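Asks: model this:
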Amino acid sequence: MDQNLERLQKAIANSGYTSRRKAETLIVEGKVKVNGKTVTELGTKVKPEDNIEVEGIPLEKEEPIYLMLYKPRGVISSVKDDRNRKVVTDLLPEIEERIYPIGRLDYDTSGLLLLTNDGDFAQLLMHPKHQIPKVYIAKVEGIPTPMDLKPLKLGINDNGENLKAVKHRILSVDHKKNTAILEITLHEGKNRQIRRMLESIGYPVQKLKRERYGHLNLHGMNPGDFRELSPHEVKQLRGYAQKNVK
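Replies: Modelled structure (predicted):
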């Protein structure tokens, strides 16, 4: 068997065009051509010299790039938005590579977001079995007790989804304003998960920020700032994900 062959969706993801999952959708929808012929089979394998077109655009292999962004509130975690709202790549105009976010942060949530053009790396970090801790700071309306927060670790059923925190603690309370600051750690990242969990126990979120991702943090950064990850940091993230596979 030719050792240089790789699955078409992986080749697309590695080019930086999109994630592997999205690449699979594009293949099935008939939007991918290999050497001029439309391919719809997910098992298709390609050689490095094959010409691949996605949505009419020829793929060009790029050097992998790994970025950390301090996403401000009011920005979409995507590369485009059908309502013309600001997206995270608008904050990175000098980046020429075709990058996309690893996972997402809600429109009203700020904090640490990773972006890359490396499909395998993105897939590795996003898979829930790899259990990379993501630490959030939430300002909530009301002052919960530790007992009030207990359901967060036990798991909360919301619209058929089981939402669960790994850890939580109360950082501070403001009795005058009737608010509290909480730290919550997740392994997963379901849509609006923390907001839904806290709403369900009666403490709606006023403000939410992702403070840490694995060993990475936002120290020294302001909203809108970004930087490249060092090779050591990338290696650490890969190792972290692979170490936690059960």
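
Asks: hey, let's count contacts and neighbours off CA atoms from now on
Replies: Fine.

Asks: name the SS class of the most centrally placed residue in the chain, please.
Replies: Nearest residue to the geometric centre of the chain (CA atoms, centre = their mean): residue 103, 1.6 Å. On the three-state scheme (DSSP: H, G, I helix; E, B strand; the rest coil), residue 103 is labelled coil.

Asks: that one contacts residue 127, correct?
Replies: No: here residue 103 does not reach residue 127: they are 9.8 Å apart, not a contact under CA atoms under 8 Å.

Asks: any idea how far residue 174 is from residue 142?
Replies: Taking CA to CA, to the nearest Å as the measure, residue 174 falls 9 Å from residue 142.

Asks: got it, and residue 225?
Replies: Taken as CA to CA, the span from residue 225 to residue 142 is 32 Å.

Asks: higher neighbour count, those two?
Replies: residue 142 (18 against 15; other CA atoms under 10 Å).

Asks: and that one, how close does it get to residue 35?
Replies: 61 Å.

Asks: do residue 17 as well
Replies: 18 Å.

Asks: who has more neighbours, the two?
Replies: In terms of neighbours (other CA under 10 Å), residue 17 is the more surrounded of residue 17 and residue 35; the figures are 24 against 12.

Asks: please provide the structure for the following sequence as well, for comparison with the first:
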Amino acid sequence: MSLHYSTTMQRVQKIIAASGYCSRRKAEKLIAAGKVTVNGQKTLLGDQADPEKDHIMVGSQAIQQEPHLYLVLHKPSGYLTTKSDLWGRRDVMELLKGLPRSVYPVGRLDRDARGLLLFTSDGDFAQKILHPRNKTTKTYQATLNKPLRKDTFEKVKKGVVVERRRVKASLKKNKPKLVELTIHEGRNKVVKKYFKALGYYVKDLKRVAIGNVRLNIPEGRWRYLTAKEKRGLEEHEL
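Replies: Alright, predicted model coming up:
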């Protein structure tokens, strides 16, 4: 395939993901299925294109390179972290109205959990935050079913085994039953499983920080990520 040469040449799947159309992995599947064209020609995995000059199509839809969005939402309890639900249950996208382009959640929070949730249209940014090797910290406030025992801190220092894998975290007690946990793990329900392994039940869970981004808006509201917050997250990942 003959494409324009430019210092901005990138793999086609990366351009598609960066546009917010889908994840990079999904873009690779679309390319393999022959559904992606560049300047009217079918593209192959590994092909590159210039996002500023080349005309990229997925089926009949053009891939537009628009400024990316980066948002912070204070998720209330009772909302699913998904873009849609087959059973009509409330989802977090209902709280994001009037955006100039589509975004998707970076990670997730359980339906009954509250707190900070990031959204973006930038697939590469999302991948950096989510990839385990980058060890992005997440801080939660958890209300437990009983007061924290003194010996719990010693167990935390050694690491707690969750699903046959030792998980490192830091723990701070705010009140007898209210604690703050900072953890790198992003596995499904890992905080609840972590406390269960220690002999506690989590009655209420609220995420208050991701990396350098703190929760500072009312429940159900959203705001744009500041340039300083975005830079801090990206520098941490590097």
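
Asks: so after superposing, what's the score?
Replies: With the length set by TM-score structural alignment, normalised by the length of the second structure, the two chains reach a TM-score of 0.86; 233 aligned residues with a CA RMSD of 2.3 Å.

Asks: related to what we said a few turns ago, identify the residue of the second structure aligned to the residue nearest to the centre of the first structure.
Replies: Taking TM-score structural alignment, residue 103 of the first structure has residue 107 as its aligned residue in the second structure.

Asks: what sits against its match?
Replies: 117, 118, 130, 186 (CA atoms under 8 Å, 6 or more residues apart in numbering).

Asks: you'd agree the last one is in a strand?
Replies: No: with the criterion set as three-state DSSP, the secondary structure at residue 186 of the second structure is coil rather than a strand.

Asks: burial measure for it, as a count.
Replies: 17.

Asks: please apply the same query to the first one.
Replies: Taking other CA under 10 Å as the neighbour definition, residue 117 of the second structure ends up with a count of 23.

Asks: and residue 120 of the first structure, by the same measure?
Replies: Using other CA under 10 Å: residue 120 of the first structure sits among 16 other residues.

Asks: how close does it sit to residue 44 of the first structure?
Replies: Relative to residue 44 of the first structure, and taking CA to CA, residue 120 of the first structure is found at 17 Å.

Asks: just give me the match in the first structure for residue 213 of the second structure.
Replies: So residue 213 of the second structure corresponds to residue 216, using TM-score structural alignment.

Asks: from residue 49 of the second structure, how far out is the alignment partner in the second structure of residue 65 of the first structure?
Replies: Taking TM-score structural alignment, the alignment pairs residue 65 of the first structure with residue 69 from the second structure. For residue 69 of the second structure, the distance to residue 49 of the second structure (CA to CA) stands at 23 Å.

Asks: how about residue 204 of the first structure, what does it touch?
Replies: So residue 204 of the first structure contacts 140, 141, 195, 198 (CA under 8 Å, 6+ apart).

Asks: who wins on neighbours among the residues you listed?
Replies: Of the contacts of residue 204 of the first structure, residue 140 is surrounded by the most neighbours, 23 neighbours in total, counting by other CA under 10 Å.

Asks: residues touching the counterpart of residue 238 of the first structure in the second structure, list them.
Replies: Under the alignment (TM-score structural alignment), residue 238 of the first structure pairs with residue 234 of the second structure. Going by CA under 8 Å, 6+ apart, residue 234 of the second structure touches 125, 128.
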